[in-house]
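[1] what follows is a predicted structure for the sequence shown.
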Amino acid sequence: MAYRRMFRAATVVCAAVMAGTVPAGGRAVADSPVTDVRVRPVAAASSPTPSPSPDPFKGLSADQIADRAVSATQSATSLRMAGRVTSDDQPLDVDFSLNDKQECSGRMKIKGGAAELRQMDKITYMKGDERFWRVSMTSQGVPERQIDATIELLKGRWLKITPGQAGSRDLSGVCDLKALLADMGKDKDKDKDKDERGELTRGPDAKVDGTPVATLVNKKPGDGTTTVSVSQKGKPYILKMVKADGDEPGTMVLSDFDKPVKVVVPPADETVDLSKLDQGTRT
């Protein structure tokens, strides 16, 4: 199913952040307390309800509804992506708002640590609590002594990563909405045997946060079941994706389509340039 690639975006975000926090030479990034860092709970769909009359998808196959949903979601200039995905038995919580200008603002949680990320003018700013940075640097094999020193250096500050610096390439795609949505349309599964890619069917209608939706269900052998909720009101945006069992199960909710994304650049005196970490000085 093409748009399951977007469901994996939460894992991609966390992986890019984790990989992008270690500058050249094996040194790592650091921490600062994040106040009120929370991933808002994902609203669960209510019990199935009768579809609205008339049904906007009447007479369409599940595949045709999916095509409309992908096209509509691809047309969005901005959106919010929030939810939880489990990868390698670890829950990853994300809550990101991003637009088609490669600007974004969001929060994430992993292994008990939390971090905030902002991106504007191709510059990334990151601010994590001690637990987040310690987990990040430990996963990259950074010595404990260097971890402690870096955390102390960045305490209460944002890490500033500019294009060309270590990790900038990993982080550049985190807020690229156009690339993310474009990838939804690449359905390589169509070239596979039907038994391998599973069969897409329409399930019972439901609601997501009060909006009536059509549900599309894909059961893929060996990779669990994915249920996608498509709005029956207004544009047929994808509003919710739930993956049960298989690799990276979880729930992702999309909302705030085409709404402005506000990104506040941290003050210069609250940032530490990535290049300064190896020098042991602050900006």
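    Yep, it's here.
[2] make it CA atoms for all contacts and neighbour counts henceforth
    Will do.
[3] check which helix or strand covers the residue nearest to residue 112 when sequence neighbours are not counted.
    Of all residues not flanking residue 112 in the chain, residue 131 sits nearest, at 6.7 Å (CA to CA, 6 or more residues apart in numbering). Element membership for residue 131, per DSSP states H and E: helix 130-139.
[4] next SSE after that helix?
    Next along from helix 130-139, by DSSP H and E: helix 144-153.
[5] distance between that next one and the chain's centre?
    Computed by CA atoms, centre = their mean, to the nearest Å, the chain-centroid distance of helix 144-153 equals 28 Å.
[6] quick one: buried residues of that helix?
    Buried residues in helix 144-153, counted by 16 or more other CA atoms under 10 Å: 146-148, 150-151, 153.
[7] how close does residue 7 sit to residue 167?
    23 Å (CA to CA, to the nearest Å).
[8] compare those two (neighbour count), which wins?
    For residue 7 and residue 167, the more surrounded residue by other CA atoms under 10 Å is residue 7, and the numbers stand at 28 against 22.
[9] show me what contacts the more buried one?
    Contacts for residue 7 (CA atoms under 8 Å, 6 or more residues apart in numbering) come out as 241, 252.
[10] which strands and helices sit next to the helix or strand where residue 201 lies?
    Element membership for residue 201 (DSSP H and E) is strand 199-202. Contacts defined by 3 or more CA pairs under 8 Å, 6 or more residues apart in numbering; DSSP states H and E place strand 199-202 against helix 62-74, strand 211-219.
[11] now with 6 Å?
    strand 211-219 (3 or more CA pairs under 6 Å, 6 or more residues apart in numbering; DSSP states H and E).
[12] what are the buried residues along the strand it packs on?
    By 16+ other CA under 10 Å, the buried positions in strand 211-219 come out as 212-219.
[13] ok, so of these, who is nearest residue 171?
    Distances from residue 171 to those, taken as CA to CA, are shortest for residue 218 (30.9 Å).
[14] return the distance of stretch 176-188 from the chain's centre.
    On the basis of CA atoms, centre = their mean, stretch 176-188 sits 13 Å off its chain's mean C-alpha point.
[15] adding another structure so you can compare the two:
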Amino acid sequence: MRANRLLAVTVLSVLGVTGLTACNSGGSGDRKGDAAPAASAPAVPASPAAAESAAGGGLEKLTAAEIMEKSRAAGAKLTSAKLVATVTQEGSTVNATVAADSSGNCVGTVGLGGKGTADIRRTADKVWIKPDAEFFAAVIPNGDTPAVKKIVGKWLASSKADDIASFAEFCDLALGYQKRIGLNDDGTPDHGGTKGGTKKVDGIDAVLVTDEDDDGNVVEAAIAAEGEPYLLSAETEGKGSMKYSDFDVPVQVTAPPADQVIDLKAFGAGAKV
């Protein structure tokens, strides 16, 4: 069945070119190393000043490298986070709101810039995706077939090893970027970046670190200057943005009702869409 592949490819082809996904968690997804970490700020070894700085405070006195190191250390301890993301490329927009935890649980929605949405639920070994009719129309041209009609409005179920699991990669960004900010894809420090000014992100004071992506677009990362130094937001000029909140808030996933679920392996054996 091609529908599940189209769901994944449509979103990831837009998302992948932004550079915002380069700092995914180091899982098995083979797309994660394709793009450079656009919002990565430098992460060179910390000076003694970094160690002396109080937890969650005094970031404005540190270098960009030290700020990134502290943020990464805080992110490594996170158990969950909420991500709101918008990505634009060549006139196409993908937006997502997901909450995910370190056990693999995730709930949220992905939208195609006003052209439909898909609900997402994920556990450690299962993914459910529920696209609406408008979403299907956007990703499957001329998809008015009996097979498609059967799955519109249903939850499409699959294992995390299957193609449809790639559609939930926004879930991986919720924690993955927090844990790898300031690192290249191979885990080495990125030595670029400049400490900027300050701003508030949803009422929280933040210190700014700026850099450029491979296309020369300005990337701005906002790190919390109060409480734990989590990454609060990352914006790539002309490409997209990510905003984080609800740190360490439990994520509850409820499996959809059985009569509303279609197993893609069983359904896709003879379906053509």
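    Good, I have the coordinates. Worth saying up front: this structure is predicted, and the values here are computed from it rather than measured.
[16] just to revisit the earlier point, mean distance, the strand holding residue 201 of the first structure to its aligned residues in the second structure?
    For strand 199-202 of the first structure, the mean deviation from the second structure after alignment is 2.2 Å (mean CA distance after the TM-score superposition for the first structure).
[17] how much space separates the residue nearest the centre of the second structure from residue 97 of the second structure?
    The C-alpha lying nearest the average C-alpha coordinate of the second structure belongs to residue 173 (CA atoms, centre = their mean; 2.8 Å). For residue 173 of the second structure, the distance to residue 97 of the second structure equals 11 Å [CA to CA].
[18] tell me how many other residues crowd residue 51 of the second structure.
    Number of residues near residue 51 of the second structure (other CA under 10 Å) recorded here: 11.
[19] report the contact partners of it.
    Listed by CA atoms under 6 Å, 6 or more residues apart in numbering, residue 51 of the second structure has no contact partners.
[20] ok so it is a strand residue?
    No. Residue 51 of the second structure is assigned helix when assessed by DSSP: H, G, I helix; E, B strand; the rest coil, not a strand.
[21] what sits against the residue nearest to the residue nearest to the centre of the second structure when sequence neighbours are not counted?
    The shortest distance from residue 173 of the second structure to any non-neighbouring residue, by CA to CA, 6+ apart, is to residue 24 (5.4 Å). Taking CA under 6 Å, 6+ apart, we find residue 24 of the second structure in contact with 173, 176-177.
[22] can you list those residues in a markdown table and add distance to residue 247 of the second structure and secondary structure?
    Converted to a markdown table, the contacts of residue 24 of the second structure look like this (distance: CA to CA, whole Å; DSSP: H, G, I helix; E, B strand; the rest coil):
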| residue | distance to residue 247 of the second structure | secondary structure |
| --- | --- | --- |
| 173 | 14 | helix |
| 176 | 13 | helix |
| 177 | 13 | helix |
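[23] got TSV for the residues you listed, with distance to residue 80 of the second structure too?
    Converted to TSV, the contacts of residue 24 of the second structure look like this (distance: CA to CA, whole Å):
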residue	distance to residue 80 of the second structure
173	11
176	10
177	12
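[24] how about residue 245 of the second structure, what's its partner in the first structure?
    Taking TM-score structural alignment, the alignment pairs residue 245 of the second structure with residue 255 from the first structure.
[25] burial of its match, as a residue count?
    Quick note: residue 255 of the first structure (other CA under 10 Å) scores 17 neighbours.
[26] excluding chain neighbours, what is closest to it?
    residue 80 is the one closest to residue 255 of the first structure (CA to CA, 6+ apart), at 5.1 Å.
[27] what helix or strand does that neighbour sit in?
    strand 78-87.
[28] which stretch of the second structure lines up against that strand?
    Under TM-score structural alignment, the counterpart of strand 78-87 of the first structure in the second structure spans residues 80-89.
[29] now that stretch: how far from the chain's centre is it?
    5 Å.
[30] average offset between that stretch and the first structure?
    Taken over the aligned residues, the distance from stretch 80-89 of the second structure to the first structure averages 1.0 Å (mean CA distance after the TM-score superposition for the first structure).
[31] the second structure: helices as residue ranges?
    Secondary structure of the second structure (DSSP state H): helices at 3-16, 48-52, 64-76, 133-139, 146-151, 169-180, 264-267.
[32] quick one, strands of the stretch 151-273 of the second structure?
    155-158, 194-201, 204-212, 218-224, 231-236, 240-245, 261-263 (DSSP state E, counting those that start in this stretch).
[33] can you list those in JSON lines and add distance to residue 3 of the second structure?
    What follows is the strands of the stretch 151-273 of the second structure, written out as JSON lines (distance: least, CA to CA, whole Å):
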{"stretch": "strand 155-158", "distance to residue 3 of the second structure": "10"}
{"stretch": "strand 194-201", "distance to residue 3 of the second structure": "38"}
{"stretch": "strand 204-212", "distance to residue 3 of the second structure": "36"}
{"stretch": "strand 218-224", "distance to residue 3 of the second structure": "34"}
{"stretch": "strand 231-236", "distance to residue 3 of the second structure": "31"}
{"stretch": "strand 240-245", "distance to residue 3 of the second structure": "26"}
{"stretch": "strand 261-263", "distance to residue 3 of the second structure": "13"}
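[34] so for residue 188 of the second structure, which of those strands sits nearest?
    Among the strands of the stretch 151-273 of the second structure, strand 204-212 sits nearest to residue 188 of the second structure (CA to CA), with 16.5 Å.
[35] tell me which other helices or strands that closest one touches.
    strand 194-201, strand 218-224.
[36] which stretch among those comes nearest residue 48 of the second structure?
    Among those, the nearest to residue 48 of the second structure by CA to CA is strand 194-201 (18.0 Å).
[37] next, the angle strand 231-236 makes with the closest one.
    110 degrees (axes from the mean of the first three to the mean of the last three CA atoms, to 10 degrees).
[38] identify all contacting residues around strand 194-201 of the second structure.
    Contact partners of strand 194-201 of the second structure, identified using CA under 6 Å, 6+ apart, comprise 64, 205-210.
[39] how about 8 Å then?
    Contacts to strand 194-201 of the second structure, defined as CA under 8 Å, 6+ apart, come from residues 41, 63-64, 205-211, 222, 232-233.
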